[in-house]
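Undergrad: Let me see the structure of the following:
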Amino acid sequence: MIVFEVPDMSCGHCVGAITEAVKTVDGAAKVQVDLVAHRVQVEPATADAAMLEAAIREAGYTPALA
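TA: Take a look at the predicted model:
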């Protein structure tokens, strides 16, 4: 399980955009988002933390490993 803190995630659109970004690099990943806590938990199938972080950054957010 890889956990990111994403402080600039603030709404349902953000949740969708981040989930889509993760799925783009790892379609089989399991993604859980806690909007209130600004946390994204990913159980990747093929991607590593760097790939996931890059995808979230490319979507316009600032993830940090928790």
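
Undergrad: okay, CA-based contacts and neighbour counts for the rest of this
TA: OK.

Undergrad: Please, where are all the helices along the chain?
TA: Using DSSP state H, the helices of the chain run over residues 12-25, 49-58.

Undergrad: which helices and strands does the first one pack with?
TA: What it means is helix 12-25. strand 30-34, helix 49-58 (3 or more C-alpha pairs under 8 Å, 6 or more residues apart in numbering; DSSP states H and E).

Undergrad: here's the other one to compare against:
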Amino acid sequence: MTEQRIDLGLAASTPASGGCGDGCGCGAGGAASTPTAQTATSELRVEGMTCGHCVRAVTEELTALDGVEVVGVDLRDGGVSVVRIASSGAASDDDLAAAIDEAGYTLAR
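TA: From the prediction side, this is the model:
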């Protein structure tokens, strides 16, 4: 079993133009998505992830949830990967589990 750490750099930097910087028009006003003192952290164990594409799929589903600010993944090819989530608490455990399922992976029990 091989362990690999993938850092997607999801803590956004503040673009000079404001917003998130990718032209989405979100109106974020240049606010960085760095966890705050009011941020809750969760750790999920996910089965079936084997590569960077897997990490992107899970990260995209989780960051689409309201309140999710930062997602970090410790990819363990062929094993159980660890997904850490920093959120404002708006996303429930059921929401997180559904996002993992939607990405095509399974929560380890």
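
Undergrad: hang on, the earlier thing: reformat the helices and strands packed on helix 12-25 of the first structure into a markdown table and put distance to F4 of the first structure and mean neighbour count next to each item.
TA: A markdown table is the format used below for those (distance: least, C-alpha to C-alpha, whole Å; neighbours: other C-alpha atoms under 10 Å):
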| stretch | distance to F4 of the first structure | mean neighbour count |
| --- | --- | --- |
| strand 30-34 | 10 | 16 |
| helix 49-58 | 8 | 17 |
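
Undergrad: Could you save those as JSON lines and add columns showing distance to S10 of the first structure?
TA: Listed next are these as JSON lines, based on distance: least, C-alpha to C-alpha, whole Å:
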{"stretch": "strand 30-34", "distance to S10 of the first structure": "10"}
{"stretch": "helix 49-58", "distance to S10 of the first structure": "14"}
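
Undergrad: could you dump the helices of the first structure to TSV with distance to I2 of the first structure?
TA: As requested, the helices of the first structure are exported to TSV (distance: least, C-alpha to C-alpha, whole Å):
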stretch	distance to I2 of the first structure
helix 12-25	12
helix 49-58	7
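
Undergrad: All good on my end, thank you.
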